[in-house]
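Q: here are the coordinates; sequence isn't available:
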């Protein structure tokens, strides 16, 4: 039997061709699938890109935009809301509680008047005549204590309101301030009063409680003396004294750290008399830890404590000075920590003549307030006047009455000058008749 190898080879060759063809087809098919998938993906991406919005160009706010935005806000802001936002802004800026209280009182009084007397509730409705009417109202209407407000109090309230309206402009809530067209209240500069050496001694003696003795009476005496010495030696504010802690006094260097307005700290050196009285109170009479624990005040580190073993308050200081003034018999003069601050400033300038260091010691941001102390107080003015009275320095005798000196005062006794002898009566008669004395 003859085998047809040719057919077999042909068959093998055909099978091989068929397999190769299938491989090529599969390769082309796979390649086509990949490309199709890629094309489909590209079509999808292009479709998404075509459907996206064009990017919005960035435009900076224009002046017209701010004005339009401010106009929308102004239509809805009431006085009550604006005042509260203003107080919140001050509190957020770490302003002192006293400043917040001052603004709240002044602006509350203004809002009450504008709403009740003028029918105004929106900030945009306030005009210059409304502010002027408020000034007149404050002058004629008694305050909370039944007394007519002083010009200085009215000016203080007006300053608060003016600052409020300028704040509204900065917040783009107003375009102009009614205070631009108002005559601002004026007040004269008062004479600066100080505590004399004699009065300070009387106040120290008045620290002893009358008709009281014992350990707690002695404690009150020592504490009050230390307080007076601290005010006299440093001129610090009431709030600064009540906030003092035990750690604020550097015993080694005799320096006290004071936390003033806006949490600003400053250092003040203390004198020997002040340190002696202060440490006598702290070391021997301030309640110890055992006593504080018994009273539920464990860990209390305020420097000055009340009888309740709690920190001494501003109101406590006010009551203390009222008692001391009455016991000392001082009349016709206000006795307060602020007068002690004046006394410190005036004496420091007279002794040191350095307003720049005084500015730092008092905790002022600028020299405006310090310049007030650079003007002599009334006692210094009268003393200078007596030294250089023009009428007492005339070179010759002048006609006049025989009684040339006031009772209780002698110019010669004060070493000022020698007074001329009385003029003869005939010269006085001639002077009265319009004839030159002969």
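A: Cool, got the structure. Values in this document were obtained by computation on a predicted structure and should not be read as measured data.
Q: going forward, measure contacts and count neighbours with C-alpha atoms only.
A: Noted.
Q: for residue 276, grab the count of nearby residues.
A: 13 (other C-alpha atoms under 10 Å).
Q: now do the helices in the stretch 301-438 of the chain.
A: Taking DSSP state H, counting those that start in this stretch as the test, the helices found in the stretch 301-438 of the chain are 314-328, 337-352, 355-362, 368-374, 378-387, 425-432.
Q: quick one: the second one to helix 314-328, angle?
A: With axes from the mean of the first three to the mean of the last three C-alpha atoms, to 10 degrees as the criterion, the two stretches helix 337-352 and helix 314-328 enclose an angle of 70 degrees.
Q: related to what we said a few turns ago, and the helices of the stretch 301-438 of the chain: which comes nearest residue 171?
A: Closest approach to residue 171 among the helices of the stretch 301-438 of the chain (C-alpha to C-alpha): helix 368-374, 27.6 Å.
Q: now the strands: where do they sit in this structure?
A: 249-250, 255-259, 265-269 (DSSP state E).
Q: please compare the first structure with the one that follows:
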């Protein structure tokens, strides 16, 4: 990602906080509380580690660049200038929106707990996301590439991992968070995944097809387990890890994708675990899933997020969606 550079001087905010910080409750925040302390309290309430890291980075960049010590010093002009700077940067439209959304969310929360008095409508207007038309915003695998990636797996664990990414569209954190008990049969006897505490702390049930379920079962057999076993589904093969702490990490998933892409000769684009999730979404829509069904499968809170995948549909696919004229009486 291209980093933001700001033309204004960056203050050294650390000097405002001396020594170790005592835990602060939201109700104890005041207009004189240094913004870094407020930020720590805010981040402590975020459920996703990925979200915490991203928001901390985006918010810190903004407030260091603006150069205030407390949120009470901010005004609408500061925020409008920051938005103009972000909108004029070389960041992609999606990244610009993330920077602004992080600061907007933080300031709305901080106002609720008394850290500043900026009106909510000023925050919303000054930090509104820039409008942009995004064409094909995601890196995805073609059908041949997806097949080669699956074929590149040389052991049952790797094949189960790729099959779950391609066949269930999970986020990397959701994938490694699966326990064996989260793979079970529903009332119809079909195999489903219970994705626990996904993004936004929302559980969801994701059905998987017979071929994916068979690959997962073969992996369990290869590791001496069954669907009634306890513990993490995907195990680390790192011999240094203790038996009780063998859950695969998200970082390991990224490394594995890199190795498999190299083996599958997929080198024209950078494929990440999220790229495989995007691939699942596109394949689901092309297979006839409605955007609402895809939204439920992917665990998106907003249908607008899912709808961005529609930009990937090719002209031929769009042509098939154009209805014929209604039948009319034949002229005599």
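A: Great, that's in hand. These figures come from a predicted structure and were not determined experimentally.
Q: for residue 63 of structure 1, find the nearest of the helices of the stretch 301-438 of structure 1.
A: With C-alpha to C-alpha, the closest approach to residue 63 of structure 1 among these belongs to helix 368-374: 36.4 Å.
Q: mind giving me the packing neighbours of that closest one?
A: Using 3 or more C-alpha pairs under 8 Å, 6 or more residues apart in numbering; DSSP states H and E as the contact criterion, the elements in contact with helix 368-374 of structure 1 are helix 337-352, helix 355-362.
Q: for these, which one ends up most surrounded?
A: Among these, ranked by average contacts under mean count of other C-alpha atoms under 10 Å, first place goes to helix 337-352 (a mean of 19).
Q: what segments of the stretch 1-150 of structure 2 are helices?
A: Secondary structure of the stretch 1-150 of structure 2 (DSSP H, counting those that start in this stretch): helices located at 35-44, 49-66, 76-87, 93-112, 120-126, 143-151.
Q: in CSV: the helices and strands packed on helix 368-374 of structure 1, plus distance to residue 112 of structure 1.
A: Shown next, in CSV, are these (distance: least, C-alpha to C-alpha, whole Å):
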stretch, distance to residue 112 of structure 1
helix 337-352, 31
helix 355-362, 36
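Q: please name whichever of the ones you listed is nearest to residue 89 of structure 1.
A: helix 355-362 (26.0 Å).
Q: ok and that closest one relative to strand 255-259, angle-wise?
A: 70 degrees.
Q: spit out the contact partners of the closest residue in space to residue 132 of structure 2 that isn't next to it in sequence.
A: Excluding its sequence neighbours, the residue lying closest to residue 132 of structure 2 (C-alpha to C-alpha, 6 or more residues apart in numbering) is residue 93, at 6.4 Å. Residues in contact with residue 93 of structure 2, defined by C-alpha atoms under 8 Å, 6 or more residues apart in numbering, are 130, 132, 134.
Q: quick one: map the last one onto structure 1.
A: In structure 1, the position corresponding to residue 134 of structure 2 is occupied by residue 189, as judged by TM-score structural alignment.
Q: I'd like the distance between that match and residue 329 of structure 1.
A: Computed with C-alpha to C-alpha, to the nearest Å, the distance linking residue 189 of structure 1 and residue 329 of structure 1 is 28 Å.
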